[in-house]
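K.L.:
Based on what follows, work out the 3D shape:
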Amino acid sequence: MSYGDSSSLIGTELDALSGRMRTESLKVLLDHWRVIKGPLLMPSRRQIDPVEFGAALPRIWLCDYEQDSDRFRYRLTGERVAKRFGHQLSRRYLDDNTNPDYYPRVHRYYRNVVDLPAALYIYGRLYAETSNPIHGERLLLPLSDDGRTVQNVIGATAEIVSTDSDGERFLPEYQKHTYVALETGAVIEESLPV
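P.N.:
Coordinates of the predicted model:
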């Protein structure tokens, strides 16, 4: 597929990011985001068309970034996300639904998506702070009304069901974060123990 960023370093790096993804729902969301952003730095929330990624909707979430309070408030969450937390997250804050010991780490990577701005792909153990972590992947993408300042972050979280050689459920002991900076195409990677 051809995108508005296809002939740029940013496009090359976003292609590489897509190539790492193991679940179709994340790929579909990234494809839609790239189509609606065209050659711009990032698209706006109003451009999103959920019909274009309908199969991914149960895994999708959308947050507003409230700059004055430096908080992320969920605007909507898909069924699987709500089920994971045991309730709808709409109108609730990220810090209200994240273990206080893990919140600084989670807030930092959300803020990196806003501040760089960047597309972020996370692979490894997710929900590590809970009693039921998963092996999965997560995508966070910035949205902007003016094309420069991030007001929203849209994302998806998907489980990867796999077993080790003994047939036991596989859970990585790390998270790998890969950022693609949207202004330069620079790739920033970090691997964090969980």
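K.L.:
going forward, measure contacts between C-alpha atoms and count neighbours the same way
P.N.:
Fine.
K.L.:
how far does stretch 91-103 stretch from start to finish?
P.N.:
18 Å (CA to CA, to the nearest Å).
K.L.:
May I see the buried residues of that stretch?
P.N.:
Buried positions in stretch 91-103, judged by neighbour count with 16 or more other CA atoms under 10 Å: Y93, L94, D95, T98.
K.L.:
before we go on, could you also do this sequence so I can check it against the first one:
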Amino acid sequence: MSGPERATAGSPASRLGRVALRNSTESVLGNGVLCRAFDYWTRIRNGAAMPLRRDLDPMDMGPALLPHSLLTDVDVAAGSVRHRVVGTNFAENFGRDITGIDLSEVLRGSYFDFVHGLFMLTCKEKLPVFSHSRFRWDEGRMLRTSRLMMPLSRDGRNADMAIVVQVFEHEMPPVLPRVQIFENGSWRDISEQYAFFAVDAPVL
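P.N.:
This next block holds a predicted model:
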């Protein structure tokens, strides 16, 4: 593309592209908290594949995002996920503080398989992953939850952390989980890979 067709940063084509992406993101995420989180992650990565851990500033995130945020260490090779920093909204819904605890000690069964798989996908592909599904804790409660997982890096090469922003709703969840991955500048539906976590599937 050359001459007047090139979409430079301030060109009408570039602005239209940003508007289209924002509209698409709002349609997919469907929640203002998650949209703000995606905007923040996009801003601090500053054109790189993903932000560095040091780019993440809790003061910059503020009270609109921090209670809904979860910072995790992710070791793809070992298949481990450990909760490093946990927002207050998680403690309220999990019924306890899960700071410093491995994901395998918090979740079990198909729910562990589902969430663990999302973490691995996020960090293997170094891409944001959105999911909308049921949330079930060992007290037998059934909630609806939407989560956005976004990769972070300590060294600028490997995705060894993830920031998760998650909201909970006291409503009936979808029968099948909805999962989308952000790649090549757009959201792609990969829900069919997660049909095993249907609403009537056993969790524990």
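K.L.:
TM-score for these two?
P.N.:
After superposition, the two chains reach a TM-score of 0.80 (TM-score structural alignment, normalised by the length of structure 1), with 181 aligned residues with a CA RMSD of 2.8 Å.
K.L.:
would you list every one of the strands in structure 2?
P.N.:
69-75, 80-86, 129-136, 142-152, 161-169, 178-183, 186-189 (DSSP state E).
K.L.:
picking that back up, could I get the buried residues of stretch 91-103 of structure 1 as TSV with distance to Q67 of structure 1?
P.N.:
Output for these, formatted as TSV (distance: CA to CA, whole Å):
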residue	distance to Q67 of structure 1
Y93	13
L94	14
D95	14
T98	19
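K.L.:
Of all pairs in these, which one is the farthest apart?
P.N.:
Y93 and T98 (8.9 Å; CA to CA).
K.L.:
Out of the strands of structure 2, which gets nearest to S27 of structure 2?
P.N.:
The nearest among the strands of structure 2, by CA to CA, is strand 186-189 at 10.1 Å.
K.L.:
Have a look at how far, on average, the closest one is from structure 1.
P.N.:
Aligned to structure 1 and superposed, strand 186-189 of structure 2 gives a mean residue distance of 4.7 Å (mean CA distance after the TM-score superposition for structure 1).
K.L.:
Just give me how far that strand sits from the chain centre.
P.N.:
14 Å (CA atoms, centre = their mean, to the nearest Å).
K.L.:
Ok, stretch 26-45 of structure 2 next?
P.N.:
That offset, for stretch 26-45 of structure 2, works out to 10 Å (CA atoms, centre = their mean).
K.L.:
same deal with stretch 86-93 of structure 1?
P.N.:
That offset, for stretch 86-93 of structure 1, works out to 17 Å (CA atoms, centre = their mean).
K.L.:
That stretch corresponds to what range in structure 2?
P.N.:
On structure 2, the counterpart of stretch 86-93 of structure 1 by TM-score structural alignment is residues 95-102.
K.L.:
re earlier: okay if I get the strands of structure 2 as JSON lines plus distance to D113 of structure 2?
P.N.:
Shown next, in JSON lines, are the strands of structure 2 (distance: least, CA to CA, whole Å):
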{"stretch": "strand 69-75", "distance to D113 of structure 2": "15"}
{"stretch": "strand 80-86", "distance to D113 of structure 2": "12"}
{"stretch": "strand 129-136", "distance to D113 of structure 2": "13"}
{"stretch": "strand 142-152", "distance to D113 of structure 2": "15"}
{"stretch": "strand 161-169", "distance to D113 of structure 2": "17"}
{"stretch": "strand 178-183", "distance to D113 of structure 2": "14"}
{"stretch": "strand 186-189", "distance to D113 of structure 2": "19"}
